[in-house]
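1. no FASTA, just this:
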């Protein structure tokens, strides 16, 4: 336990790491949701038979990066909390928000993305492309709800970390 209280774990280094990780994660999410996916939709790629596979490949990579970012943010905030530096950030509220972000990343990675890809996968290459399955719209709604919650929580954490750095 003395490793946590040693001089090697400095508050500014961990706080900077958390701030930059949150900024990277937030910008990546905005880029994927507001630039990449709309441009794929506008070019008609979502109507192509192989889009489910391509979309799963894109989200597979991005979801793993999200898991790493969520774990790094949670670790940094736990260290800051342990060194009594998180009390200025908001105490247990920041730990709860980082756990919430990790939960969203896990849901996206292991539940939502595989299910959406499985629904959109065309298994018979000789049949014309069928219309979008009914369950896909509900999953899109769930995805956008989770994305909105993720953006609010990460924006709140980023604001708290940035405000405390100034």
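-> Done, it's in. This structure is a prediction, so every number in the text was calculated from the model and none was measured. Numbers count the residues shown, from 1 in each chain.

2. When you work out contacts or count neighbours from here on, use the C-alpha atoms and nothing else.
-> Will do.

3. Spell out the secondary structure type for the residue of the chain positioned farthest from its centre.
-> Going by CA atoms, centre = their mean, the residue of the chain most distant from its centre is residue 126, 36.5 Å out. The local conformation at residue 126, judged by DSSP: H, G, I helix; E, B strand; the rest coil, is coil.

4. Within the helices and strands, which one has the residue nearest the centre of the chain?
-> Geometric centre of the chain, nearest residue: residue 66, 4.4 Å, by CA atoms, centre = their mean. Under DSSP states H and E, the secondary-structure element containing residue 66 is helix 51-82.

5. then this one, side by side with the first:
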């Protein structure tokens, strides 16, 4: 009658934070590359960007992707804090890891709540009888800012990916 029941005994498994950050950064950066260098150029070549409804479609596509970016950026920032508590890196690299992760999170926030709404607003054609065929100068400025942040995102993301992989 001495039966040992293992149903109440659960083993605690540690979370593999290295795998989480590698997955989050890999998924995020590959999705960004796909969006920036495959989907948008394909839409541009097909002529969809000159259509009146492209601003709405762009807002929807980028809106969904930006929410995914926020989730990935949150995972990366959380992992950076875990790495700093566990002392996975030397002091200088720990600080840089948190700073780079925070910048990635701020970039994702800027895209979601600043850039995409403004780009979509500038892309709307409010005069159906006299549509503008040129891009407004304010929209060009927003695009330039987007590409600067995108280059920064790729640089920071690849650096964190490399550090996490070699850890």
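-> All right, it came through fine. This is a predicted model, so every value here is computed, not measured.

6. Excluding residues flanking it in the chain, which one is nearest the residue nearest to the centre of the first structure?
-> Distances taken as CA to CA, 6 or more residues apart in numbering put residue 105 closest to residue 66 of the first structure, at 6.1 Å, once the chain neighbours are dropped.

7. The second structure: which residue goes with the one you found?
-> Structural correspondence for residue 105 of the first structure with respect to the second structure (TM-score structural alignment): residue 108.

8. From residue 76 of the second structure, how far out is its match?
-> 12 Å (CA to CA, to the nearest Å).

9. between the two, which one's more packed in?
-> residue 76 (30 against 26; other CA atoms under 10 Å).

10. The more buried one maps to what in the first structure?
-> Residue 76 of the second structure maps onto residue 73 in the first structure, by TM-score structural alignment.

11. what's the answer for residue 36 of the second structure, then?
-> Counting by TM-score structural alignment, residue 36 of the second structure lines up with residue 33 in the first structure.

12. Same check on residue 52 of the second structure?
-> So, by TM-score structural alignment, residue 52 of the second structure is matched to residue 49.

13. how far away is that match from residue 10 of the first structure?
-> 52 Å.

14. Likewise for residue 16 of the first structure?
-> When residue 16 of the first structure is compared with residue 10 of the first structure (using CA to CA), they lie 10 Å apart.

15. for residue 97 of the first structure, same thing?
-> As judged by CA to CA, residue 97 of the first structure and residue 10 of the first structure stand 22 Å apart.

16. Give me the more crowded residue out of those two.
-> Neighbours per residue, other CA under 10 Å: of residue 97 of the first structure and residue 10, the larger number sits with residue 97, 18 against 15.

17. Pull the number of nearby residues for residue 112 of the first structure.
-> 18.

18. all helices of the second structure, in order?
-> Secondary structure of the second structure (DSSP state H): helices located at 17-34, 40-46, 54-86, 91-110, 116-123, 137-166.

19. distance from the longest one to the first structure after superposition?
-> This points to helix 54-86 of the second structure. Its aligned residues in the first structure lie a mean 0.6 Å from helix 54-86 of the second structure after superposition (mean CA distance after the TM-score superposition for the first structure).

20. Many thanks, have a good one.
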